[in-house]
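J.: Any chance you could fold what I've pasted below:
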Amino acid sequence: MIFDVNGKRLVFGMQWEALLSDADVHSKARTGKSRYVWTQDKAFYYGVLNVADREEKLRMPLYSGAIVLQHRYPDEQNLMLVLEVPNGTYIACGLHQGRPRSGFDAVVADRAALDALLSSFKELCGAASFNLYGDARIAGIEHVSMADLVGSIDNTAQLRRVKSAFVNPLAAMGAGAVAIAVVAYSVHTYQQYRAAEAQRLALAAQKSSQTLYAEELAARRNDAALPARSVAEILAPIQGMGLTNGGWPLTKASCNVSIEKLLVCTFEYARRQHSAATNKTFVDAAGKSFDSIEFAGDLIKATKQYKSAALLAQGKVIDAAQGQREETIEFGSALQRLAMFGKPKLEEHQPFALPASAVLGELAAPPIGAANWEFVGPLRSVKGLAAFPAYATVSRIVVTFSDKPAYELRQSLAMVTVSGRIFSKPH
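T.: Here you go, the predicted structure:
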């Protein structure tokens, strides 16, 4: 289905296939009678526009929603986007092992169909689990709107016209009429979406701002949280993995806290030029070390999930919060102590878990605050996070590895970026 949003045309419901050889993608697309295709140099998969969404070349380009989602979250392996659209239907777009999958880029008819698709996607991801984004009313979802997604569009997500050796002008004219009808339908569909969203907000407005905030905060207290002081403990098994596997050097490790209270890590291994390492040497050396392994030429991505007592319900972290002034002294000092080893950053506090339909001035008391923070430095410096207060959490850890020696205080063969947030209570 094609959605016209803020002057950009976003496509969901594409068919995705693995590219197992150098076969002509356009030929395959023509066989399926598709007029538009997404492909890219060195990509080992491609996507074609659904036949039901056929249309001729118009002035406005088409962009794949799945690829936009992929570029918005480049370091996440498994994720699902769920957006509400008119008449109780939903956009459901999933990425598995970092790429779109057929059957999980869809517009589903109702909540029952959505629940079935989410269940299937969970089964596909297996132990690796997945992160959930969107604007649907689902526990644990991280809010992302259609407009947010449109704001992430770049040219790499654009669909291309399928190449053809022969074009029938009369057929093109007829198809052009169909194309105009599809555009009109997509505009109408988004107008319906806006109307449905307005209706939902109107219903929400019947509740007081305090009630809306209390409901949202209660839901967010159940989210998973990784205390910053536990990062060194979490990273211990990763640091003990070794820097090569079957002749493949480890170049990057990315870990995220999932909605299922698991730490999900993706390890990237890059094969050196003229190396004797092969896919088989990697698999033989890995054994059962990973939950899943994906091959992409000279790059291998292996996923592993970790269960840990360090992962808590977010409510416990929120309860440990202090006032912003106290935290400026305590947490600010903790970051300043790390500054000699790397680059810390702390953003301004913002209201936490305040729904868009709630009015800040109507709350009975100021809301819980939250501020994002980040630290970039040598991997060895994460031991300093053990001194962080209990209200500081980590949501993402990225470790990059280099084979070039570095003997400086702020540099290392392994550099880490730790991202998270702190919570604060009103005075």
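J.: all contacts plus neighbour counts: C-alpha atoms, from now on.
T.: Will do.
J.: list the helices and strands whichever helix or strand Tyr46 is part of packs on?
T.: Counting by DSSP states H and E, the element that carries Tyr46 is strand 45-48. Counting contacts by 3 or more C-alpha pairs under 8 Å, 6 or more residues apart in numbering; DSSP states H and E, strand 45-48 packs against strand 15-18, strand 36-38.
J.: Now whatever helix or strand comes next after the first one: buried residues?
T.: Scanning forward in sequence from strand 15-18, with DSSP H and E defining helices and strands, the next element found is helix 25-31. Of the residues in helix 25-31, those with enough neighbours to count as buried (16 or more other C-alpha atoms under 10 Å) are Val25, His26, Ala29, Arg30.
J.: on contacts alone, who are the packing partners of the longest helix anywhere in the chain?
T.: Ranked by residue count, the top helix of the chain under DSSP state H comes out as helix 169-205. For helix 169-205, the helices and strands in contact under the criterion 3+ C-alpha pairs under 8 Å, 6+ apart are strand 2-5, strand 79-85.
J.: quick one more, to check against the first:
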Amino acid sequence: MATSEIPLPKLRAWWSHRQWLDGGHLADGAGPAEVLAATGWARSVGGAAPYLGLYARAGLGRAAVDAAVAAVAVHELPAARGCTYVLPAADYALGLAAGAAAPEGELAAAEKHLGVTRDEIEKLCLAVTQVTSPTQPLDPAAIREAVGDAVRPLGEPGKKRGLSTTLPLALGLLQARGALRRVPVNGRLDQQRYGYVGWDQPVKGSAAELAERYFSWAAPASLKHFRWFSGFTAATAKAATAPLDLTPLPGTDLLIPTELAEEFAEFTPPTTPHYTLLAGIDGLHLLHRDLPRLLDPADAALPVPGAKSGRSFGSEADPQTHVIADRGRIVGLWEYDTTAEQLVHKLFVPADSALRAAIAGTERFIREQLGDARGFSLDSPKSRAPKIAAFRAAG
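T.: As a prediction, this is how the structure comes out:
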């Protein structure tokens, strides 16, 4: 990816700068919606990633994020590829449009393999909308009880495919149509207990609009990177980017909006480190999902902490732990030990005072405001114990 014209450290530092990870926006007073609009949708899988990302970019505490969620200024929605992201309100319509194909695909698979019909699911969708309200969340069990026989069990074949009843199919379709939204019962983004309320959210947006958003967040990026984020075919990705004014970077397959090209050409990487502690699925990595670009070669060869022998960090599609970044380079790994209330880490660089302060600040944020830093919904103190032990053993 790097060329004699464009050194990799410059690319990394630029990505970090565009992602608000250089410390330049910590005193801006930006709210969660503003941060997400500028830096991209935050992947959410029931873990701490949205909180960690907003804290690292704008110094936002949990209370500010939860208040934005309660006000529906930001919301967790099925968006690109049908995956859940936290989006700003201005992007709800586009995000839903970007993810609309996923529940349709799930319904088609259920029709093929489980004997489900579209007619019965549409009737179930209607029944769900009749029992849900815009103000009083109902959890799935309450919805099942309220709609009665409109929900059908799918037996062992369904369980093998992760669908014990027809209700998830209807809930997925209704969310994608903007007719239903999922609300965390305790207002937190890092715990997966939800209720559902009625909604009336338009669903609209083109592939070109998604491409424009993406390249404003992630450029320089390749069509391959955009395809990963969007889930588009090569032909659709090419058509989506055709209306955009993108400039190729010499000697690479990377594209950047022409309006940013001069700024990028004049950009000089900072000489002073700025450390941020991020989730492994933070947008710095996940917008491109091209992990080697964030690693020095020597670091890429390091083993994955707590994993089976033979697995190296650079061979993974995604980090298997949370990461520490400096000017776009991953310079360490970390996890949170809930028993000791301590952030445990493995560093690829010597610890200076700035790095120690960044670690201490994030540790305090987790201890006082989050209580834990789960990577995803099934992560737990027990499941991450081998990684923590490996960090401690490495000293």
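J.: Tell me how the two chains score on TM-score.
T.: Once the chains are overlaid, their TM-score stands at 0.22 when taken by TM-score structural alignment, normalised by the length of the second structure; 159 aligned residues with a C-alpha RMSD of 7.7 Å.
J.: Now do the same for His75 of the second structure: helix, strand or coil?
T.: Reduced to three states with DSSP: H, G, I helix; E, B strand; the rest coil, the structure at His75 of the second structure is strand.
J.: so it makes contact with Val86?
T.: Yes: taking contacts as C-alpha atoms under 8 Å, His75 of the second structure lies within contact range of Val86: 5.2 Å.
J.: that older thread, name the next helix or strand following the longest helix of the first structure along the chain.
T.: Criterion used, DSSP H and E; the element after helix 169-205 of the first structure is helix 209-220.
J.: Pick the most buried one from the helices and strands packed on helix 169-205 of the first structure.
T.: A comparison of these by mean neighbour count, using mean count of other C-alpha atoms under 10 Å, puts strand 79-85 on top with a mean of 24.
J.: any residues touching that strand, and which ones?
T.: Outside strand 79-85 of the first structure, the residues that touch it by C-alpha atoms under 8 Å, 6 or more residues apart in numbering are 90-96, 130-136, 145-146, 190, 192-193, 196.
J.: Report the angle between it and helix 169-205.
T.: Put simply, strand 79-85 of the first structure runs at 80 degrees to helix 169-205, going by axes from the mean of the first three to the mean of the last three C-alpha atoms, to 10 degrees.
J.: which residues of the second structure fall in strands?
T.: In order along the chain, the second structure carries the following strands (DSSP state E): 42-43, 74-78, 84-88, 180-184, 194-198, 246-248, 255-257, 275-278, 322-326, 329-337, 342-347.
J.: Select, out of those strands, the one closest to Gly105 of the second structure.
T.: The closest of those to Gly105 of the second structure is strand 74-78. By C-alpha to C-alpha, the value is 13.7 Å.
J.: Tell me which other helices or strands that closest one touches.
T.: If you count contacts as 3+ C-alpha pairs under 8 Å, 6+ apart, strand 74-78 of the second structure packs onto strand 84-88, helix 92-99, helix 167-176, strand 180-184.
J.: Return the set of buried residues in the third one.
T.: Yep, that's helix 167-176 of the second structure we're talking about. Leu167, Pro168, Leu169, Ala170, Leu171, Gly172, Leu173, Leu174, Gln175, Ala176.
J.: could these be laid out in TSV, adding distance to Ala218 of the second structure?
T.: Formatted as TSV, those follow (distance: C-alpha to C-alpha, whole Å):
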residue	distance to Ala218 of the second structure
Leu167	36
Pro168	33
Leu169	32
Ala170	34
Leu171	31
Gly172	28
Leu173	29
Leu174	30
Gln175	27
Ala176	25
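J.: any idea which of those is closest to Gly195 of the second structure?
T.: Top of the list for closeness to Gly195 of the second structure, among the buried residues of helix 167-176 of the second structure and by C-alpha to C-alpha, is Leu171 at 11.1 Å.
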